[in-house]
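[1] no FASTA, just this:
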């Protein structure tokens, strides 16, 4: 395994062990619950926006594999301070990379540390795990 792959693997494990944004809040701007029926991973995700309309925080709770948990954590970290349009652009870019079966490298400038999940796209059965929180965020935003 290359040094970069080791770094990415460690980043994913770190985010699954100590997730960013974990814990739901009482005041909810937009919320979505998503389930991956293939493996049973679940996430409930809230998008909290500040007075300026930007994403103040993504709060979430769920259970599942390290990939789904790390992906939710990475999304929560990435989304802070973004406009909902900018978040939508990042969700679309992440989806494109995940569906590419390894042909498209995630844009680290756009996705930050979430680009570490790029290798997941080579494993079709795991793509839904990585996408779960991102689909929940997209759904929550569409409900506003």
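    Sure, I can see it. Since we're looking at a predicted model, the values are computed, not measured. Numbering: from 1, shown residues only.
[2] Please make it C-alpha for all contacts and neighbour counts, starting now.
    Will do.
[3] can you list contacts of stretch 50-58?
    Contact with stretch 50-58 is made by 21, 45-49, 75-77, 79-84, as judged by C-alpha atoms under 8 Å, 6 or more residues apart in numbering.
[4] Identify those among these that sit within strands.
    Those of those mapping onto strands are 45-49, per DSSP state E.
[5] could I get those residues as a markdown table with neighbour count and distance to residue 7?
    Formatted as a markdown table, the ones in strands among the contacts of stretch 50-58 follow (neighbours: other C-alpha atoms under 10 Å; distance: C-alpha to C-alpha, whole Å):
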| residue | neighbour count | distance to residue 7 |
| --- | --- | --- |
| 45 | 32 | 27 |
| 46 | 28 | 29 |
| 47 | 27 | 29 |
| 48 | 20 | 31 |
| 49 | 20 | 32 |
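[6] one more structure, for comparison:
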């Protein structure tokens, strides 16, 4: 896979013009993650509805295009989802980036499947998901 192929148009578009970036001042849930090896940092802010589903998720991402695009696509995809659905989706994404085979239900997140050939970039795509898992686990423990 050529380096240019890695940065598909959806990754570049979401990194350049994210749809779900920014703070959410009244959000009760917060999560963060960082990768000291490359400098990627993600902060998440979320609100959940009365049934425990993510009602709104915003991210503040400082990092490479892959990390920023992953955070934005994640925020879009998990809105309306409960913890179990988020966990299943994350497991599907992990399998896709490890094998290069994206299940049909992954949608636009399938853009990250080619990262299986670039092992060092997998952490970039998964960092927002790690922050989300930490945030949801902290919320569950309250």
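    Thanks, I have the structure now. Keep in mind that this is a model prediction, so the values were computed, not measured.
[7] Now the TM-score, please.
    TM-score for the superposed chains, counting by TM-score structural alignment, normalised by the length of structure 2: 0.87, backed by 137 aligned residues with a C-alpha RMSD of 1.9 Å.
[8] returning to that earlier point: list just the nearest of the contacts of stretch 50-58 of structure 1 to residue 124 of structure 1.
    Among the contacts of stretch 50-58 of structure 1, residue 75 lies closest to residue 124 of structure 1 (C-alpha to C-alpha), at 20.1 Å.
[9] what's the distance between the closest one and residue 1 of structure 1?
    Remark: distance between residue 75 of structure 1 and residue 1 of structure 1 (C-alpha to C-alpha, to the nearest Å) = 26 Å.
[10] what do you get for residue 21 of structure 1?
    According to C-alpha to C-alpha, residue 21 of structure 1 stands 30 Å off from residue 1 of structure 1.
[11] And residue 63 of structure 1, by the same measure?
    28 Å.
[12] What ranges does structure 2 have for its helices?
    Per DSSP state H, structure 2 has helices spanning 3-6, 9-16, 65-78, 83-99, 119-140. These are given in chain order.
[13] can you give me the angle the longest one makes with helix 65-78?
    Right, helix 119-140 of structure 2. 40 degrees (axes from the mean of the first three to the mean of the last three C-alpha atoms, to 10 degrees).
[14] Can you say which of the helices of structure 2 is nearest to residue 24 of structure 2?
    Using C-alpha to C-alpha, the helices of structure 2 put helix 65-78 closest to residue 24 of structure 2, at 12.5 Å.
[15] got the buried residues for that closest one?
    Buried residues in helix 65-78 of structure 2, counting neighbours by 16 or more other C-alpha atoms under 10 Å, are found at 65-75, 77-78.
[16] Give me the helices and strands touching that helix, please.
    helix 9-16, strand 54-62, helix 119-140 (3 or more C-alpha pairs under 8 Å, 6 or more residues apart in numbering; DSSP states H and E).
[17] Return the mean post-superposition distance for the second one against structure 1.
    Spelled out, it's strand 54-62 of structure 2. When structure 1 is overlaid, strand 54-62 of structure 2 sits 1.0 Å from its aligned residues on average, using mean C-alpha distance after the TM-score superposition for structure 1.
[18] So what's the residue count around residue 7 of structure 2?
    15 (other C-alpha atoms under 10 Å).
[19] what does the one 10 residues further on give?
    Applying other C-alpha under 10 Å, we find 12 residues neighbouring residue 17 of structure 2.
[20] Residue 73 of structure 2 versus that one, what's the distance?
    Counting by C-alpha to C-alpha, the gap from residue 17 of structure 2 to residue 73 of structure 2 is 12 Å.
[21] Could you do residue 85 of structure 2 as well?
    15 Å.
[22] Likewise for residue 46 of structure 2?
    For residue 46 of structure 2, the distance to residue 73 of structure 2 (C-alpha to C-alpha) stands at 15 Å.
[23] Ok, residue 19 of structure 2 next?
    9 Å.
[24] same check, this time on residue 20 of structure 2
    8 Å.
[25] now do residue 41 of structure 2
    16 Å.
[26] Please name the residues that touch residue 34 of structure 1.
    Contacts of residue 34 of structure 1 by C-alpha under 8 Å, 6+ apart are 42-44, 132-133, 135-136.
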